[in-house]
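Engineer: Would you be able to build a 3D model of this:
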Amino acid sequence: MSTQPSFETIRLAVDGAVATLTLNRPERLNAAPPQMFGEIRTALQWLPGSGARVLVITGEGRAFCSGADLQGRALAGNLTRGAGAFKALTEQYGPTMLALAELPMPVICAVNGVAAGIGASLALAGDFVVAAKAAYFLEAFVNIGLVPDGGATWMLPRLVGKARAMQMMMLGERIPAEQAESWGLIYKAVDDAEFQGQVAALAQRLANAPTLALGLIRKGVARSLQQTYAETLQMEAAHQHVAGDSADAAEGGAAFLEKRKPVFKGE
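Structural biologist: Below you'll find the predicted structure:
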């Protein structure tokens, strides 16, 4: 395993099979400059060789991520000017969202507070989004004359349908965690006091699961949203070929025949 990279705007910790990536600018509600997304991408590139089998993304302090960091830039800054926004999105934010989608392990986004703008896109990119009940989601772009980014216009209609997606993006209103759960926008909204425990339990459950199969499920779902039924059937067959030859599949079959709980090693 290569040496873990060092970071300025995030923290990355690997505890056994569980990796935790923490957005670490609490004084700015974890507002995300392009540097932060560049560091996230570096972390994602390093993780597959780390021994981790699940990734948890969360925020330090009382926010998950309040959006792109606009403070200190003249007239709301380069990120709100066309050329600057295009550069940041194509060179940092967009490539990082793609790297997250391609990560070969499950991703839990533990939303501890506000997830706004690009922070909402990052939060909703998780396979499991667990939110504290005090948290909320906000497509804030329209409120400052901008358009959603970070993949929001692709994700939201697929998650909640066109009508609710348009409500979020065109009205720019807060969607509280419990409403987000009722819409199917997120996996679960939990009491604040139970938040950390439920995230940890879910992470451990996924870390003990067959990692190769979970990675193929992630890839399969992403591809199925862009291809035909026939193409998806063929893809599933190819993925089943790979999964079927894995050590975890052999262990799963043996455990079934022996009537015991399988012990998966992520291989």
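Engineer: C-alpha from now on. contacts and neighbour counts both.
Structural biologist: Fine.
Engineer: Surely residue 55 is in a helix?
Structural biologist: No. Applying DSSP: H, G, I helix; E, B strand; the rest coil, one finds residue 55 to be strand, outside a helix.
Engineer: And it, how close does it get to residue 250?
Structural biologist: With distances taken as Cα to Cα, to the nearest Å, residue 55 is found 25 Å from residue 250.
Engineer: Those two: who's more crowded?
Structural biologist: residue 55 (26 against 15; other Cα atoms under 10 Å).
Engineer: my read: that one touches residue 22, true?
Structural biologist: No. If you go by Cα atoms under 8 Å, residue 55 and residue 22 don't touch, sitting 10.5 Å apart.
Engineer: ok now do the most centrally placed residue in the chain, which residues does it touch?
Structural biologist: Centroid check for the chain by Cα atoms, centre = their mean gives residue 126 as the closest residue, at 2.9 Å. Residues near residue 126 by Cα atoms under 8 Å, 6 or more residues apart in numbering: 106-109.
Engineer: Swap in 6 Å and give it another go.
Structural biologist: The contact partners of residue 126, by Cα atoms under 6 Å, 6 or more residues apart in numbering, come to 107-109.
Engineer: Going by neighbour count, which residues in the longest helix seen in the chain are buried?
Structural biologist: In terms of residue count, the longest helix belonging to the chain (DSSP state H) is helix 152-171. Neighbour counts over helix 152-171 (16 or more other Cα atoms under 10 Å) mark 152-153, 155-156, 160, 165, 168-170 as buried.
Engineer: for comparison, sequence B:
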Amino acid sequence: MTSSPPLLIAQDESVRAVVLRGAGRAFMAGGDLHSLRADPEGGAAAMLVPLNAAAESLAHLNAPVIAQVHGAGTGAGMSLMMLADFVLVAEGTGLNLAYMKLGTCSDAGASWALPRLVGLRAALEIALLCDDLSLQDALRLGLINRVLPKGEMEEAVLQLAQRLGKGPTLAMGHMRRLMRSSFERTLSAQLVAEADAFGVCTRTEDMRRGIAAFFERREPQFLGC
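Structural biologist: Below is the predicted model:
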């Protein structure tokens, strides 16, 4: 794990798992409303350019991404949360897409991620009504993976990151991108994309190690390459 920004993480092939977390009382409570009030267009550009670059960077990583959410995940916080591969949430956390309350549409990929996670009808309800989303409903809809007591979050995230960090990172990257792109492809096109990615994996040290471990009836020791 690393505390580097996403753009730097994307350039570091030694990264095996990424944890998104917020310092202080919340994961992320949305954008800087003071700057938007003072200069709506300029403030929006100043926020969205780096935010969108980070979202793109996270999506193209090989390393899986875990969101460790506490306090609040609202606005862009909820948007970034939805881009992660795993979402662990502390009890008592507030979730709200919130954009309609400010008279604006979403950013940071929410309109892309939300309907893919919950379906169009539920996505529109969440986005247009902007009601507080209970953690039970978030679990039921598949927006989050686990709800944990605050005191158990750090250990649970660490264990998950360590487990993912021991995996075949390059293969994980292909898998996470294949799944995300599958909504834009026909089955035939997806089969081609899978075959291409599989071909890349056949040339990796990790696949050689995985197959050897299978025949030797032991756990594989992957290198991430």
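Engineer: Can you pull the TM-score for these?
Structural biologist: Taking TM-score structural alignment, normalised by the length of the second structure as the basis, the two superposed chains have a TM-score of 0.93; 225 aligned residues with a Cα RMSD of 1.8 Å.
Engineer: Now do the helices in the stretch 151-267 of the first structure.
Structural biologist: Here the stretch 151-267 of the first structure has its helices, by DSSP state H, counting those that start in this stretch, at 152-171, 177-183, 195-207, 211-224, 229-244, 247-258.
Engineer: okay if I get the buried residues of helix 152-171 of the first structure as CSV plus distance to residue 116 of the first structure?
Structural biologist: Below are the buried residues of helix 152-171 of the first structure laid out as CSV (distance: Cα to Cα, whole Å):
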residue, distance to residue 116 of the first structure
152, 11
153, 14
155, 15
156, 14
160, 17
165, 14
168, 11
169, 11
170, 14
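Engineer: Apart from its chain neighbours, what residue comes closest to residue 213 of the first structure?
Structural biologist: Leaving aside its sequence neighbours, residue 213 of the first structure sits nearest to residue 243 (Cα to Cα, 6 or more residues apart in numbering; 5.9 Å).
Engineer: any idea what that neighbour aligns with in the second structure?
Structural biologist: Under the alignment (TM-score structural alignment), residue 243 of the first structure pairs with residue 201 in the second structure.
Engineer: again, but for residue 205 of the first structure
Structural biologist: In the second structure, residue 205 of the first structure lands on residue 163 (TM-score structural alignment).
Engineer: distance of its match from residue 66 of the second structure?
Structural biologist: Distance from residue 163 of the second structure to residue 66 of the second structure, by Cα to Cα: 12 Å.
Engineer: The two: which has the busier surroundings?
Structural biologist: Higher neighbour count among residue 163 of the second structure and residue 66: residue 66, with 23 against 12, using other Cα under 10 Å.
Engineer: what residue of the first structure matches up with that one?
Structural biologist: Residue correspondence to the first structure (TM-score structural alignment): residue 66 of the second structure is matched to residue 108.
Engineer: next one: residue 100 of the second structure
Structural biologist: Aligning on TM-score structural alignment places residue 100 of the second structure opposite residue 142 in the first structure.
Engineer: can you count the residues close to that match?
Structural biologist: 16.
Engineer: ditto for residue 263 of the first structure
Structural biologist: When neighbours are counted by other Cα under 10 Å, residue 263 of the first structure registers 13.
Engineer: And residue 124 of the first structure, by the same measure?
Structural biologist: If we define neighbours as other Cα under 10 Å, then residue 124 of the first structure has 25 of them.
Engineer: before we move on, back to that, the counterpart of the residue nearest to the centre of the first structure in the second structure and residue 143 of the second structure: what is the separation?
Structural biologist: Aligned by TM-score structural alignment, residue 126 of the first structure pairs with residue 84 of the second structure. Remark: distance between residue 84 of the second structure and residue 143 of the second structure (Cα to Cα) = 10 Å.
Engineer: Fine by me, thanks again.
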